[in-house]
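Chemist: Model the following, please.
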Amino acid sequence: MRRNFLPILGLLSLFVLGSCSADRDPKIASLKHAVEVADSQLLDAAAELDTTNCFPRSLMPKFRAVDAKDWTSGFFPGSLWQCYRFTGDEKLLAEARKYTDRLEGIQYYKGTHDLGFMVFCSFGQQMETLHDQHSEEVIVEAAKSLISRCDPRIGLIRSWDFGEWNYPVIIDNMMNLEMLFWASKHTGDPVYRDVAVRHADITMKNHFRDDASSFHVVSYNDDGTVESRGTFQGYSDSSAWARGQAWGLYGYTMCYRETGDEKYLKHAERIADFIMRHPNTPADRIPYWDYNAPNIPDAPRDASAAAVISSALFELSTLVPEGEGKKYFDYAETLLMNLSSDAYLAGKGTNGGFILMHSVGHLPADSEIDTPLNYADYYYLEAIGRYLSLRGLDPRRI
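Modeler: Below is the predicted model:
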């Protein structure tokens, strides 16, 4: 979710055009505008739910608000914290505190695998901003709740408690492991890290095809053998759901950062290669909702997948051997700049207060299609932060 990129600024000369000053760089100007839009939009969305205990999630097409137990509840407060660090806007700070407070108590909830999204993207961002002990305590409790969903016979954190699967695990769950790595480092207890590593290893073994594309859902029998492989949100059991590819790329990049285990780096590079070389990738590189969608080029795009991919590739560009990062940086930069164009970036006062347009939540269920999504905004802001850090730029001075 987060990484301080400033220590690797010595790598910048390998892949950044340093000759153009920031104040004359059209890319930086574009991101400056995007941050201004984000500040305005986030405050609009916050005001929409000022007197409730809910969180903005999407437009369907009307404004969709959710409660704390929704898997997306942590993204909006996390976006507020990120944008506050970009701008110093005290109004954003007040809203970030308020919306994070609405998640108080969710750290004890054991009915979901998405506590990483819910807690580490909210209290984790608060911790990074305020360095407060309370956020640390909340995150540790959330990590305890999350590992309670791991059956030691199977070695994986169970994803869903619904459906006809025996023990479903979705590729999205790779994103929730970062909180476990943090908890082990913070407490000195290896149990969280051990669960994360075993989950990542078994997922790498069973979730991926030979071309590094991913199944969405793999279900396990009680003895740990695979019951089934398929999809829930993608086009078909054999297709490559775009956001699933993004989750995998981000997750294994993070696992390498946290462990230094080369197998995770190599796997992340294989996933990146699948994404960057796929023949169905459109010219602007914002992927269709599924790489095998039947109605390409008329299939909906998924800006949320693009935002996650961009953020992940910026980090991956810093982790590969010297000289190999440029291709990842360049691809991530192209995604970020296209997301920052009028084609995807909302105008102030529009789009229900969300920042990006044109994402897809769950197309097979006819849910959240070609709409803004709060997690698209979150990872878009994270990608901006990583990009500016790699450029050696302070967001408040661009």
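
Chemist: From now on I want contacts and neighbour counts done on CA atoms only, so please keep to that.
Modeler: OK.

Chemist: where does the nearest residue to A272 once chain neighbours are set aside land in three-state SS?
Modeler: Among residues not flanking A272 along the chain, L249 sits closest, at 6.4 Å (Cα to Cα, 6 or more residues apart in numbering). In three-state terms, and counting by DSSP: H, G, I helix; E, B strand; the rest coil, L249 is helix.

Chemist: Near L249, how many other residues are there?
Modeler: Counted with other Cα atoms under 10 Å, residues neighbouring L249 total 31.

Chemist: what's the distance between it and I271?
Modeler: According to Cα to Cα, to the nearest Å, L249 and I271 sit 6 Å apart.

Chemist: now do N295
Modeler: Where I271 is concerned, N295 sits at a distance of 24 Å (Cα to Cα).

Chemist: another one to check against the first:
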Amino acid sequence: MKKQIIMVLCSVLGICTIQGQSRDLKLSKVFIQQNLSDAAQQIKVLANEIPKEKFPKTFENNKQVFSSSSWWCSGFYPGTLWYLYEGTQDHELLQKVEEKLPYLEKEKYNKGTHDLGFMLFCSFGNGLRLTGDSVKYKDVLVTGAASLSSRFNETTNTIRSWDHKPWHYPVIIDNMMNLELLTQVSKMTGNNRYYDLAVAHAETTLKNHFRKDYSSYHVIDYDVNTGKVIEKKTHQGAFDESAWSRGQGWALYGYTMMYRETKKKEFLNQARHIAKYILNHPNLPQDLIPYWDFDKDKIEPSSNMYAKKDLRDVSAAALYASALLELAQYTAGKESMLYLTKAETILTNLSKAPYKAEYGKNGGYLLKHSVGAIPLNSEIDVPLTYADYYYVEALIRYKRLLEGSAIIQEIAK
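Modeler: From the prediction side, this is the model:
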């Protein structure tokens, strides 16, 4: 009873407890709830534009861009609907997500992609967590985990990312994000193989993907016969040795999550080192919304018309905010407070101009000014569905802090 009273007081006073210490929360319940409500109304604008069998990618040149279910981003829109339903209890959003999921379900059989975590865990995973309907959602996740694990190679000790040339056996840092599907399904089913594969992939990535300063390469290409590294490259960053901003976000989020899932200290330490790299970088703007690459100023201007432009990547910032909120739970003292404060700053800035879209504009997307892949001249300074997802996830995580509840609510049952 005493503990319950304390939790209620913490919620009312805006105080959270991290690692046994009380911390002032700077963002109010009104602020968080207003932004969730705004997002719920805005996403309905987007929902009215989407063909029933399609999924949103971006809004570019005043035109909607949609994908099929097989595109790696297909799970983010349903996942955002789930989070907004959780945050607002707006049943119209529940109806919209339940109407969309049947068009995504077949991807549980897709063995040609490593992105099943993005596609299925963000969507069906949140559905299982919020409804407890294992009949409707659990099989999708279990089958999807089996499909994802089929891409694991015992020689490289990694899950293959892409199947296309010119790569031999490429693994991208983004793939850390798909491991949560495996660890959670391992808990649900008792199949330890999924957990073991996730840990092996994370350990191999830790060994090969990072520089001495803890910045991450984007792509590591392996020799499938020996498991040795052939090349360390980029596909979406400024150049091979640069620190692509969203890639650092995938790494930060991925190792924070893998510490939660395994309690392995090496994963926690890696997340802390990555956070330090990001937050202490001299090229991180004061508002903490990063440029698309931390090393963009080192590019030859003639190499790309966008190379040196001060383009921000809001999708990276949203990732940082969500990951830092979780990392604050696993650290203590000034370090924990630093992560919390930086996440609050990012959320504050994303929730206003120039990053937050006005109602009815921006194609119905919540945030503006993200970057997909400048080297490919793709999705430059546009809204992106995954930027919206991680922004709303961060709002929900903060809302849980305000309510005195666990910041992470697992789906494993």
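
Chemist: TM value for the aligned chains?
Modeler: Overlay of the two chains. TM-score (TM-score structural alignment, normalised by the length of the first structure): 0.92; 382 aligned residues with a Cα RMSD of 1.9 Å.

Chemist: quick revisit: now which residue in the second structure aligns to the residue nearest to A272 of the first structure?
Modeler: For L249 of the first structure, the aligned position in the second structure is L252, judged by TM-score structural alignment.

Chemist: quick one: its match and Y320 touch, right?
Modeler: Yes: using Cα atoms under 8 Å, L252 of the second structure and Y320 qualify as a contacting pair, with a distance of 7.3 Å.

Chemist: Tell me where the stretch 101-250 of the first structure has helices.
Modeler: Per DSSP state H, counting those that start in this stretch, the stretch 101-250 of the first structure carries helices over the ranges 115, 123-130, 133-147, 177-187, 191-206, 242-259.

Chemist: Repeat that for the stretch 251-398 of the first structure.
Modeler: For the stretch 251-398 of the first structure, the helices defined by DSSP H, counting those that start in this stretch occupy 262-277, 303-319, 326-339, 374-390.

Chemist: buried residues in the shortest one?
Modeler: For helix 326-339 of the first structure, burial by neighbour count (16 or more other Cα atoms under 10 Å) applies to 326, 328-339.

Chemist: Need these in CSV (columns: distance to L11 of the first structure).
Modeler: Listed next are the buried residues of helix 326-339 of the first structure as CSV, based on distance: Cα to Cα, whole Å:
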residue, distance to L11 of the first structure
K326, 10
Y328, 13
F329, 11
D330, 14
Y331, 17
A332, 16
E333, 16
T334, 19
L335, 21
L336, 20
M337, 21
N338, 24
L339, 25
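
Chemist: if we take those, which one ends up nearest to T52 of the first structure?
Modeler: When those are compared for distance to T52 of the first structure (Cα to Cα), L339 wins out at 30.8 Å.

Chemist: mind checking the SS state of the aligned partner of T17 of the second structure in the first structure?
Modeler: By TM-score structural alignment, T17 of the second structure lines up with G10 in the first structure. Look at G10 of the first structure: counting by three-state DSSP, its state is helix.

Chemist: how much space is there between G10 of the first structure and S317 of the first structure?
Modeler: For G10 of the first structure relative to S317 of the first structure (Cα to Cα), the value is 13 Å.

Chemist: go on, A142 of the first structure?
Modeler: Counting by Cα to Cα, the separation of A142 of the first structure from S317 of the first structure is 30 Å.

Chemist: how about the residue nearest to A272 of the first structure, what does it touch?
Modeler: By Cα atoms under 8 Å, 6 or more residues apart in numbering, the residues touching L249 of the first structure are A268, E269, I271, A272, I309, A312.

Chemist: Farthest pair within those?
Modeler: Greatest spatial distance in the contacts of L249 of the first structure: E269 and I309, 12.1 Å, computed using Cα to Cα.

Chemist: quick one, which of those two is more surrounded?
Modeler: Between E269 of the first structure and I309, counting by other Cα under 10 Å, I309 is the more crowded of the two (31 against 21).

Chemist: What is the equivalent residue in the second structure for the more buried one?
Modeler: Aligned by TM-score structural alignment, I309 of the first structure pairs with Y320 of the second structure.

Chemist: quick one: that match and Y253 touch, right?
Modeler: Yes: the criterion here is Cα under 8 Å, and Y320 of the second structure meets it with Y253 at 7.3 Å.

Chemist: which one among the contacts of L249 of the first structure gets closest to Y344 of the first structure?
Modeler: Checking these against Y344 of the first structure with Cα to Cα, the nearest one is I309 at 15.5 Å.

Chemist: For G260 of the first structure, see how far away the closest one is.
Modeler: The gap separating I309 of the first structure from G260 of the first structure is 21 Å, by Cα to Cα.

Chemist: circling back to that earlier point, more neighbours, G10 and S317 of the first structure?
Modeler: Neighbour totals were compared for G10 of the first structure and S317, and S317 leads with 25 against 9 (other Cα under 10 Å).

Chemist: Touching, the more buried one and A332? I think so.
Modeler: No: at 9.1 Å, S317 of the first structure does not count as touching A332 under the criterion of Cα under 8 Å.

Chemist: F267 of the second structure pairs with which position in the first structure?
Modeler: Under the alignment by TM-score structural alignment, F267 of the second structure pairs with Y264 in the first structure.

Chemist: Kindly tell me how buried its match is, as a neighbour count.
Modeler: 23.

Chemist: how close does Y389 of the second structure sit to W82 of the second structure?
Modeler: Look at Y389 of the second structure and W82 of the second structure: by Cα to Cα, they are 10 Å apart.

Chemist: just N377 of the second structure next, same as before
Modeler: Taken as Cα to Cα, the span from N377 of the second structure to W82 of the second structure is 32 Å.

Chemist: Those two: who's more crowded?
Modeler: For N377 of the second structure and W82, the more surrounded residue by other Cα under 10 Å is W82, and the numbers stand at 29 against 13.

Chemist: Mind telling me what element that one is part of?
Modeler: helix 76-88 (DSSP states H and E).

Chemist: what's the following helix or strand after that helix?
Modeler: Next in sequence after helix 76-88 of the second structure, counting helices and strands by DSSP H and E, comes helix 91-100.
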